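Peer 1: sequence unavailable; structure follows:
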């Protein structure tokens, strides 16, 4: 830009020099007085042209000044963008030296503090028992898959309600160890990778507080694979935080550092419908207060969680 600025300044200087013919006659030239006299006589005819030339010069100077200002602004914005981009890149590339050593312990610590006791969660999940009766027959040959079984509350409910053929998968090693000690058939597995390799058909799938830990693309692929691997009339149970509750959407959702995606019920329902699930129900649960009177109270004190119940 400096070369361009120099070129503009040079051109302006040339225009300044020739804008008024009277100023073109040097002092040392021969017959300078006569030449100037002729130019003055001609001024009657050249006055408007000289005025136009000067105004044009002023106009061009303003254009170049504004162009230089815009250039400096753009240059500053580009510099700022570079700094911001480098900052984001540094944050994205940062790898903790210490957290990976305690990551699983930290997650278990947070779960015990904020999730609620084993008995409390198991009691809340008993509302899904009525949906299990329809798959007891098909479960004898086709397993029920519990994704992210955690402490195993729902696997106990399944066992107690004639759903004996159960597979559990988890990404937390300690949960897998604890579940095996209690006699469950479980493995340390990523849900999408497990489903891609699954050969047999499933009688049902449950995922309690799993999908909010995934990106949209992962959620879509997970539900697509569940649908593909499920028997006709198989059961799907998905439970996730309810972001329509303001306390959840603005506060409690972020208590878990592994949460990634807020999923309004209508949105998650629409994904399931698109993939092909039918007979979809939305069940809300865990309100802060009962007998709420209006939409405002529901947004503040309403259900903290909801579940999608669907069939293939």
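Peer 2: Noted; the coordinates are in hand. As the structure is a computational prediction, the values presented were derived from the model and not from experiment.
Peer 1: only C-alpha atoms from now on, for both contacts and neighbour counts.
Peer 2: Will do.
Peer 1: what are the ranges of the strands in the chain?
Peer 2: 144-147, 166-170, 186-188, 202-208, 230-241, 278-287, 303-311 (DSSP state E).
Peer 1: list the buried ones in the third one?
Peer 2: Residues of strand 186-188 classed as buried by neighbour count (16 or more other Cα atoms under 10 Å): 186-188.
Peer 1: any chance of the strands of the chain in JSON lines, plus distance to residue 47?
Peer 2: Output for the strands of the chain, formatted as JSON lines (distance: least, Cα to Cα, whole Å):
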{"stretch": "strand 144-147", "distance to residue 47": "90"}
{"stretch": "strand 166-170", "distance to residue 47": "90"}
{"stretch": "strand 186-188", "distance to residue 47": "92"}
{"stretch": "strand 202-208", "distance to residue 47": "88"}
{"stretch": "strand 230-241", "distance to residue 47": "81"}
{"stretch": "strand 278-287", "distance to residue 47": "85"}
{"stretch": "strand 303-311", "distance to residue 47": "83"}
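Peer 1: give me the contact list for stretch 133-145.
Peer 2: Applying Cα atoms under 8 Å, 6 or more residues apart in numbering, the contact partners of stretch 133-145 are 161-169, 200-206, 234-235.
Peer 1: kindly report the same for stretch 190-200.
Peer 2: With contact meaning Cα under 8 Å, 6+ apart, stretch 190-200 is reached by 142, 147, 169-171, 218, 221-222, 225-226, 229.
Peer 1: just the strands of the chain: most buried one?
Peer 2: Among the strands of the chain, strand 144-147 has the highest mean neighbour count (mean count of other Cα atoms under 10 Å), at a mean of 26.
Peer 1: not counting residues beside it along the chain, what's closest to residue 263?
Peer 2: Sequence neighbours aside, residue 243 is the residue nearest to residue 263 in space, at 6.7 Å (criterion: Cα to Cα, 6 or more residues apart in numbering).
Peer 1: and that neighbour, how far from residue 32?
Peer 2: 89 Å (Cα to Cα, to the nearest Å).
Peer 1: the more surrounded of those two?
Peer 2: Using other Cα atoms under 10 Å as the criterion, residue 243 and residue 32 rank with residue 243 on top: 23 against 13.
Peer 1: presented hereafter is structure B, for comparison with structure A:
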């Protein structure tokens, strides 16, 4: 057998020996080595201990070492002699030398295996630590999400509470509206009631003249305007419109008796809920929406809806005018307001102006109306400077008792809307 073939066979044997002593090899019943994979953590610790023990037991050996000499002049001869001796020993003492080499190879293999196992165990431990860190991070994130969800739940509960308050307000409004709508007052009854307490037609028309100049500032030619009067009643304002040249106007009222009277006087009316009527009108199609002694019959949410619909149907620069009784007048606020059983509540002018502004009207104005003849205004010259404070109190009392019994909210829609 040639030397090269013998060398190749020797390498095969060494490789097989390394496989047989590897921590990744299992030996079958027939003695063959099988590559082992997927060992668990405990198996790797056991193999690590096994390799360390076997490496420790085989570390004391006399294997082959490199041949060299420190002699400068005869070093080559010494090396030659050593090689010759080693050759002779290999021939005659191979039975002794080769087991030592195999023993040394076994030691190195076990050391390499132990280092590899230790490295893999460290990697697995690091992976386990990373997994635990990931779990801790997930738990932390989960706690943060839980806190965030809890905060959202509290905010949602607060919103629900606010919505509940709004709903209760709407329920109360609907209750008030139901009670108002179910009053047993026929159209004829309410017409006769107004005849008894509202005042004569001519008196009412005279009171309404206070609003004509301010409307003319914004619309001089009433013949070109479009007008809607909600809650037109007996039609006094429709008379004023017609007398000032208006032709395109309509009164909207649910009282058929009063609508019939208006039609007999040549006015066009419709028996319909005023908000529903406005909703059926196109946007930006009206110059003026008026309502006299009507808004005190409406719950505030319904009043807001009415104002919003008025704003929708009004042209840019269009006008809104609603008149109601003035609760700042003590006689009205404590007495005459409550004669009408269909009134819901007195409406403070400051509140009404705020609501109209809140609905988007730019220009707003409170117009005082229907001041009684008993209202007197003293000046300081009448009672002297020393009675200045007294004059102030007298005028204030006179205004609160005999001042404007009515007021109107006047508002103009923005020209750019």
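Peer 2: Arrived safely. Here the structure is a predicted model, which is why all the values come from computation and not from measurement.
Peer 1: so after superposing, what's the score?
Peer 2: Aligned and superposed, the two chains score 0.65 in TM-score terms (TM-score structural alignment, normalised by the length of the first structure); 218 aligned residues with a Cα RMSD of 2.3 Å.
Peer 1: helices or strands next to the lengthiest helix in the second structure in the packing?
Peer 2: The helix that spans the most residues within the second structure, counting by DSSP state H, is helix 75-181. Using 3 or more Cα pairs under 8 Å, 6 or more residues apart in numbering; DSSP states H and E as the contact definition, the elements that helix 75-181 of the second structure packs against are helix 3-20, helix 41-57.
Peer 1: in TSV: these, plus distance to residue 186 of the second structure and mean neighbour count.
Peer 2: TSV is the format used below for these (distance: least, Cα to Cα, whole Å; neighbours: other Cα atoms under 10 Å):
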stretch	distance to residue 186 of the second structure	mean neighbour count
helix 3-20	112	13
helix 41-57	95	16
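Peer 1: for residue 193 of the second structure, find the nearest of these.
Peer 2: Closest to residue 193 of the second structure of these is helix 41-57 (Cα to Cα; 99.6 Å).
Peer 1: show residues contacting the closest one.
Peer 2: Helix 41-57 of the second structure has contacts (Cα under 8 Å, 6+ apart) with 23, 106-108, 110-111, 113-114, 117-118, 121.
Peer 1: ok, of the residues you listed, which come out buried?
Peer 2: Among those, the ones that count as buried (16+ other Cα under 10 Å) are 23, 106-108, 110-111, 113-114, 117, 121.
Peer 1: and residue 187 of the first structure, what's its match in the second structure?
Peer 2: With the correspondence set by TM-score structural alignment, residue 187 of the first structure lines up against residue 270 in the second structure.
Peer 1: would you mind measuring from residue 169 of the first structure to residue 311 of the first structure?
Peer 2: Taking Cα to Cα as the measure, residue 169 of the first structure falls 21 Å from residue 311 of the first structure.
Peer 1: what's the answer for residue 253 of the first structure, then?
Peer 2: For residue 253 of the first structure, the distance to residue 311 of the first structure equals 28 Å [Cα to Cα].
Peer 1: what's the answer for residue 266 of the first structure, then?
Peer 2: Distance, residue 266 of the first structure to residue 311 of the first structure, by Cα to Cα: 17 Å.
Peer 1: got it, and residue 75 of the first structure?
Peer 2: For residue 75 of the first structure, the distance to residue 311 of the first structure - Cα to Cα - is 58 Å.
Peer 1: about what we covered before: what's the farthest-apart pair in the contacts of helix 41-57 of the second structure?
Peer 2: Most distant of those, by Cα to Cα, are 106 and 121, 22.1 Å apart.
Peer 1: next up, the contacts around the residue lying closest to residue 253 of the second structure once chain neighbours are set aside.
Peer 2: Excluding the flanking residues, the one nearest residue 253 of the second structure by Cα to Cα, 6+ apart is residue 231, at 4.7 Å. Counting by Cα under 8 Å, 6+ apart, residue 231 of the second structure touches 251-254, 274, 291-294.
Peer 1: pull the number of nearby residues for the corresponding residue of the first structure for residue 235 of the second structure.
Peer 2: Using TM-score structural alignment, the partner of residue 235 of the second structure in the first structure is residue 152. Neighbour count for residue 152 of the first structure, taken as other Cα under 10 Å: 21.
Peer 1: over to residue 395 of the second structure?
Peer 2: As a measure of burial, residue 395 of the second structure has 17 neighbours, counting by other Cα under 10 Å.
Peer 1: aligned counterpart of it in the first structure, please.
Peer 2: Matched by TM-score structural alignment, residue 395 of the second structure corresponds to residue 294 in the first structure.
Peer 1: ok, residues contacting stretch 391-407 of the second structure?
Peer 2: The set of residues external to stretch 391-407 of the second structure that reach it, using Cα under 8 Å, 6+ apart, is 323-332, 349, 366-380, 383.
Peer 1: go with 6 Å
Peer 2: With contacts defined as Cα atoms under 6 Å, 6 or more residues apart in numbering, stretch 391-407 of the second structure is touched by 323-326, 329-331, 367-372, 374-375, 377.
Peer 1: aligned counterpart of residue 128 of the first structure in the second structure, please.
Peer 2: Using TM-score structural alignment, the equivalent of residue 128 of the first structure in the second structure is residue 211.
Peer 1: for burial, what's the neighbour tally of the residue lying closest to residue 180 of the second structure once chain neighbours are set aside?
Peer 2: Residue nearest to residue 180 of the second structure in three dimensions, not counting chain neighbours: residue 342, with 6.0 Å by Cα to Cα, 6+ apart. Per other Cα under 10 Å, the neighbour tally for residue 342 of the second structure reads 17.
Peer 1: and which of the contacts of residue 231 of the second structure is nearest to residue 153 of the second structure?
Peer 2: Residue 153 of the second structure has its nearest neighbour among the contacts of residue 231 of the second structure in residue 274, at 41.8 Å by Cα to Cα.
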